[in-house]
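J.: sequence unknown, structure follows:
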């Protein structure tokens, strides 16, 4: 019995000593903690947004977000009817950040701190991106057709913004998704160009869309529907043929040079009026398959292109080698920066006196 009494006495004394040691750390009535924020970081271009749903605790009155080891912070008030709290933080450098979020009631009680991490994107990220590739662009009868290369979905490309002038003279902007392989614009203004820029989301949770600068396509296949042949060296008369066949939009017709009563020798030439001034970047030449389904090999070996503003004074754009044995359009870049309303195509040499050709096209801006 005596031993039991001593044990109880010792325990009481021990508890008293423990209470004396910790009583200065305990607030009377206990510490009040406010409901913490269930926050996430939404990345953006030189900024982020710290976002969380409104707390179920009606006493949550405000919040404070800290970063850079508490050296920077922003205080926000929270309205009673606010479903989502979004705290934008602007002017950030391109790097990863750690943010601390605390919520408060109107008595100054705070939540436990919540740590969230996220990245602000910047010019280095933007410089690594590129506008979507244009496989081809052509205008025919006022309709612009653009064939797009694959979108950089792995880099977050969501689509692109296409800007052009319509037939009424108004600027139009349309969205082209990252899954759309072609665009057909039926109200494209004649003799104008289009611009476009790709759009990126750096993250599926990103707070904004990042745009590349507008890029202009240099190689639009020019509309030939208003062009006309104003003169030519020679031609063999046949229905649907003649020198004008090289600008009718199909290689299934042909320009067959004079064959009767005797074949006209090289050179063979044609002058085309484009009706408006154009700047060339390249020419396209294609042999015909008329009467020779596998392709007619009587095309030229070499040709020359000249350009003129008035059909009087001409500038030489170069001499080129043509593969008369190959099917499909062959492209020939123009290195001289020149513009004009007329161009002259001169077939210089071939295997014999005759020349047969399917189509001539021009690309430019």
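T.: Thanks, I have the structure now. Computed from a prediction, not measured in an experiment: that's the story for all the values here. Numbering: from 1, shown residues only.
J.: alpha carbons only for contacts and neighbour counts from here, please
T.: OK.
J.: where do the strands sit along the stretch 151-300 of the chain?
T.: 157-165, 171-177, 182-185, 195-200, 210-211, 215-216, 220-221, 228-232, 255-256, 268-286 (DSSP state E, counting those that start in this stretch).
J.: Among those, show me which one is buried the most.
T.: Looking across the strands of the stretch 151-300 of the chain with neighbours counted as mean count of other CA atoms under 10 Å, the highest average goes to strand 255-256: a mean of 26.
J.: Okay, one more to line up with it:
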């Protein structure tokens, strides 16, 4: 008898537990019951939160429930909400909802789907992150460890390792061929790169750069650091003069007027030794130099003789006023000008502006000692071994005369 009582007690407890459990389940799904039938509305499936700048985009899937008509999104403990309509197709549909004007930080979202008659789905939750001024103010451009000029008017860059949220770094500069602003992207995993065809203005190139960031893998907005600017002076290296020699061309006036005024005095490294003097010739008068190797020329300097504080050669006698510089890599012995390319036209100006014969000012003397520097046009090819000077006139006049040169110095990339 005691055994039967125990069995009855167990059955009573089991039935009671089942009734209570079913009542709780009924309470949960009571909202889906209409006219005695259970009506289910599909919930937001595979929901994702995509971070942005003071905004977050929510996306989810609508699978196969044709009863779905609308949605409602709550966020931040239901302090705000938005809603919208949907139209289900026969395919798997993707719903995208942009939540704007969010404070920077983490946000909690609840999404409900609704059908006809106000029936709704169970809740779907997702957490997202919006970014704003705090994040943007923390962004710094990727560090350029080293930047230097390279052949072909290019600039070689060496960068530090990029941070995990960096996508690329953008470099802006003037293109020497088009003269227009161009942008080159350097990816975050690239540490050494080259900016091609950089235009230098007065031997300087200004490079602006900034780094682009994605704060996380879900981000829909990119963020930018402030621009930084670096200035690179283009001088190149002084070309070694030990390989220089005169290039004797048939129609040049390259021979020396005086026996002690030989061409090698143009590259003996001194402006106080005797100057080189060509033979007297009709203007224009020309002479050519073999640099000993092909180089990418950037600039050159013309110095007059200034030995023993003797400045009588400055802006006088055979010092050129107007002249041209030509380059070639395959000259012919007859001096055919069709084998040469003009690299530039130049003028030696007296700083004081006074005519020949007037006493030199201190400014004239200082510039004469310093020499006159000239640059080669960055928009052209300046890779040459042979350089030819065509002197149009000298300070003595345009009648037959000789040309005086104290020292010639070239700068170039190897």
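T.: Sure thing, it's come through. All of these numbers come straight from a predicted model, not from anything done at the bench.
J.: How alike are these chains, TM-score-wise?
T.: Here the TM-score of the superposed chains, computed with TM-score structural alignment, normalised by the length of structure 1 as the reference length, equals 0.54; 242 aligned residues with a CA RMSD of 4.6 Å.
J.: related to what we said a few turns ago, and residue 33 of structure 1, which of the strands of the stretch 151-300 of structure 1 is closest to it?
T.: For the strands of the stretch 151-300 of structure 1, proximity to residue 33 of structure 1 was assessed by CA to CA; strand 210-211 is nearest, at 39.6 Å.
J.: who does that closest one touch, helix- and strand-wise?
T.: In terms of contacts (3 or more CA pairs under 8 Å, 6 or more residues apart in numbering; DSSP states H and E), strand 210-211 of structure 1 is packed against strand 195-200.
J.: average gap between the strand it packs on and structure 2?
T.: Superposed on structure 2, strand 195-200 of structure 1 shows a mean distance of 1.0 Å to its aligned residues (mean CA distance after the TM-score superposition for structure 1).
J.: buried set for stretch 83-91 of structure 2?
T.: Neighbour-count burial for stretch 83-91 of structure 2, with 16 or more other CA atoms under 10 Å as criterion, is recorded at residue 88.
J.: ok, and what's touching that stretch?
T.: Stretch 83-91 of structure 2 is touched from outside by 62, 63, 64, 65, 66, 68, 69, 70, 71, 72, 73, 95, with contacts defined as CA atoms under 8 Å, 6 or more residues apart in numbering.
J.: of the strands of the stretch 151-300 of structure 1, which approaches residue 248 of structure 1 most closely?
T.: Across the strands of the stretch 151-300 of structure 1, the minimum distance to residue 248 of structure 1, taken as CA to CA, is reached by strand 228-232, at 9.4 Å.
J.: looking just at contacts, which helices and strands does the closest one meet?
T.: Counting contacts by 3+ CA pairs under 8 Å, 6+ apart, the secondary-structure elements packed against strand 228-232 of structure 1 are strand 268-286.
J.: now the strand it packs on: which residue numbers in structure 2?
T.: Aligned using TM-score structural alignment, strand 268-286 of structure 1 spans no residues in structure 2.
J.: one step back: which among the strands of the stretch 151-300 of structure 1 is found nearest to residue 50 of structure 1?
T.: Counting by CA to CA, residue 50 of structure 1 lies closest to strand 210-211 out of these; the figure is 18.5 Å.
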